[in-house]
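Engineer: sequence first, then the predicted structure, then my questions.
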Amino acid sequence: MAEDPAKRSAIMRAVKSRDTSPEKAVRALLRGFAPYYRLHREDVPGKPDIAYVGRKRAIFVHGCFWHGHDCARGARTPKTNADYWRGKIARNRARDIAHQEKLASIGWRALIVWECELKDRAALEARLREFLA
C-alpha cells in the first residue's frame, strides 16, 4: 500500500540535522576525556558536528543511511522514489568528500564517526582517543 505523501513529508521534516542521538552519544564519550569542543562551527569547512579548533580536529557524526555507509543500514534503498534517494545520497557523499579535502588543504584532520559504530562504545572511544592524541 502506498504511503500518504503528506505523512512522509511530516516524517522527513522531523529528521534533525544537529543534536541527533548519535551526535549526543559521541559528545558524551568525549566529555570524559576531551571536553572543550565546539559544536557546528560555521567558520570551519563542512560545519563539523564537533570541532577542536586549537588542535585543528573536526569530527563528523554521520547517519549510515543519509551518508551511504557500507553497513546494513546504509546499504538499503527506499522502495519509493528510489532514483531520488540514490541521487540524494550520492550528492551527500560527494559533499562529504569535498569537505574532507577542504579541511585537509587548510591543515585540519577530520574523522567520520558512523552511527553504527556506537554499538561498540569501547572501540569508538579508543578510536576517538587516538584521533585526538
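Structural biologist: That came through fine.
Engineer: from here on, just use CA atoms for contacts and neighbour counts.
Structural biologist: OK.
Engineer: give me the most central residue, the protein.
Structural biologist: For the chain, the residue sitting closest to the mean C-alpha position, by CA atoms, centre = their mean, is residue 62 at 1.9 Å.
Engineer: show me where this structure has its strands.
Structural biologist: 38-39, 50-52, 57-62, 109-114 (DSSP state E).
Engineer: any idea which of those strands is most buried?
Structural biologist: Compared across the strands of the chain, strand 57-62 shows the largest average neighbour count, a mean of 22 (mean count of other CA atoms under 10 Å).
Engineer: for it, name the packing helices and strands.
Structural biologist: In terms of contacts (3 or more CA pairs under 8 Å, 6 or more residues apart in numbering; DSSP states H and E), strand 57-62 is packed against helix 21-33, strand 50-52, strand 109-114.
Engineer: related to what we said a few turns ago, quick one: contacts for the residue nearest to the centre of the chain?
Structural biologist: 112, 113, 114, 115 (CA atoms under 8 Å, 6 or more residues apart in numbering).
Engineer: could you say what helices and strands the helix ranked longest in the chain packs with?
Structural biologist: Ordering each helix of the chain by length in residues (DSSP state H) puts helix 82-105 first. Counting by 3+ CA pairs under 8 Å, 6+ apart, the packing neighbours recorded for helix 82-105 are strand 109-114.
Engineer: the strand it packs on packs against which elements?
Structural biologist: strand 57-62, helix 82-105.
Engineer: alright, now check it against this:
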Amino acid sequence: MADIVTAEVRSRMMSGIRGTNTKPELLLRKGLHALGFRFRLHDRSLPGKPDIVLPRYKAVIFAHGCFWHGHDCHLFKWPSTRPEFWQAKIARNRAVDARTDAALSEAGWRQAIVWECAFKGKTRLPLEDVIQSCAEWLKSDRPRLEIRGG
C-alpha cells in the first residue's frame, strides 16, 4: 500500500517524534511520583540514558515504543516503503538495546522495560496495574521486569 502523504511530509512527521518525555514515560513518572518514588530523568552517565533512574533502588526503567524497538505486538508493523532502511534501523535499535542491557547489568543496575502496548491499543492494561507492578518490582530484589500489553 502506498503512503498517503508525500515523502517530505512523512519525513517531517517522523522527525517530530520525540525520544524523551513521551506519553508512556510521563504516565509512568506521574504514577510512580504519586506513590512516593523519587527519581532522576535521562541520566547521561548511564548506558542507554534510561528514562527513569531510581538510585535508591539501583534500578532503571525504560518506556519503549513498540515501533522503534521492534516489539512483537499488534502495534508493530514493518513499513512498506523503504523496507531495507527500516529493517536496518530497527535491527540497530535492538542491538543498542542489547548492549545497554549488558552494560547496565554488569554495573549492577536492575532494569524494567515497559512497552508502549501496555498503555495503548487493544491489549492495554489498566494504568494502575502497570504502576503497581513497577512499584512492587522496585521494592523487591528481582533483577528484571518487563511489562507488555495483555
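Structural biologist: Yep, it's here. What you are looking at is a predicted structure, and each value in this text was computed from that prediction instead of being measured.
Engineer: for residue 56 of structure 2, see how far away the closest residue to residue 125 of structure 2 other than its chain neighbours is.
Structural biologist: Once flanking residues are discounted, residue 125 of structure 2 sits nearest to residue 118: 5.3 Å by CA to CA, 6 or more residues apart in numbering. From residue 118 of structure 2 over to residue 56 of structure 2 the distance is 26 Å, taken as CA to CA, to the nearest Å.
Engineer: wait, what's in contact with residue 87 of structure 2?
Structural biologist: Neighbouring residues of residue 87 of structure 2 by CA under 8 Å, 6+ apart: residue 78.
Engineer: sorry, back to before: of all the helices and strands packed on strand 109-114 of structure 1, which one is nearest residue 128 of structure 1?
Structural biologist: Taking CA to CA, strand 57-62 is the member of these nearest to residue 128 of structure 1, at 9.1 Å.
Engineer: which stretch of structure 2 lines up against that closest one?
Structural biologist: Mapped onto structure 2 using TM-score structural alignment, strand 57-62 of structure 1 spans residues 59-64.
Engineer: just give me the mean distance for the matching stretch relative to structure 1.
Structural biologist: Compared with structure 1 after the fit, stretch 59-64 of structure 2 shows a mean deviation of 0.4 Å (mean CA distance after the TM-score superposition for structure 1).
Engineer: off-centre distance for that stretch?
Structural biologist: 6 Å (CA atoms, centre = their mean, to the nearest Å).
Engineer: separation between the nearest residue to residue 91 of structure 2 once chain neighbours are set aside and residue 6 of structure 2?
Structural biologist: Spatial nearest neighbour of residue 91 of structure 2, excluding adjacent residues (CA to CA, 6+ apart): residue 70 at 7.9 Å. Distance check for residue 70 of structure 2 against residue 6 of structure 2: by CA to CA, it reads 24 Å.
Engineer: now render the helices and strands packed on strand 57-62 of structure 1 as a markdown table, adding distance to residue 93 of structure 1.
Structural biologist: Shown next, in a markdown table, are these (distance: least, CA to CA, whole Å):
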| stretch | distance to residue 93 of structure 1 |
| --- | --- |
| helix 21-33 | 19 |
| strand 50-52 | 19 |
| strand 109-114 | 12 |
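Engineer: for residue 80 of structure 1, find the nearest of those.
Structural biologist: strand 109-114 (24.8 Å).
Engineer: who has more neighbours out of residue 118 and residue 56 of structure 2?
Structural biologist: Set side by side, residue 118 of structure 2 and residue 56 show more neighbours around residue 118, with 22 against 10, by other CA atoms under 10 Å.
Engineer: show me what that one lines up with in structure 1.
Structural biologist: Match for residue 118 of structure 2 (TM-score structural alignment): residue 117.
Engineer: correct me, but its match touches residue 124?
Structural biologist: Yes - look at residue 117 of structure 1 against residue 124 with CA atoms under 8 Å: they come within range, at 6.5 Å.
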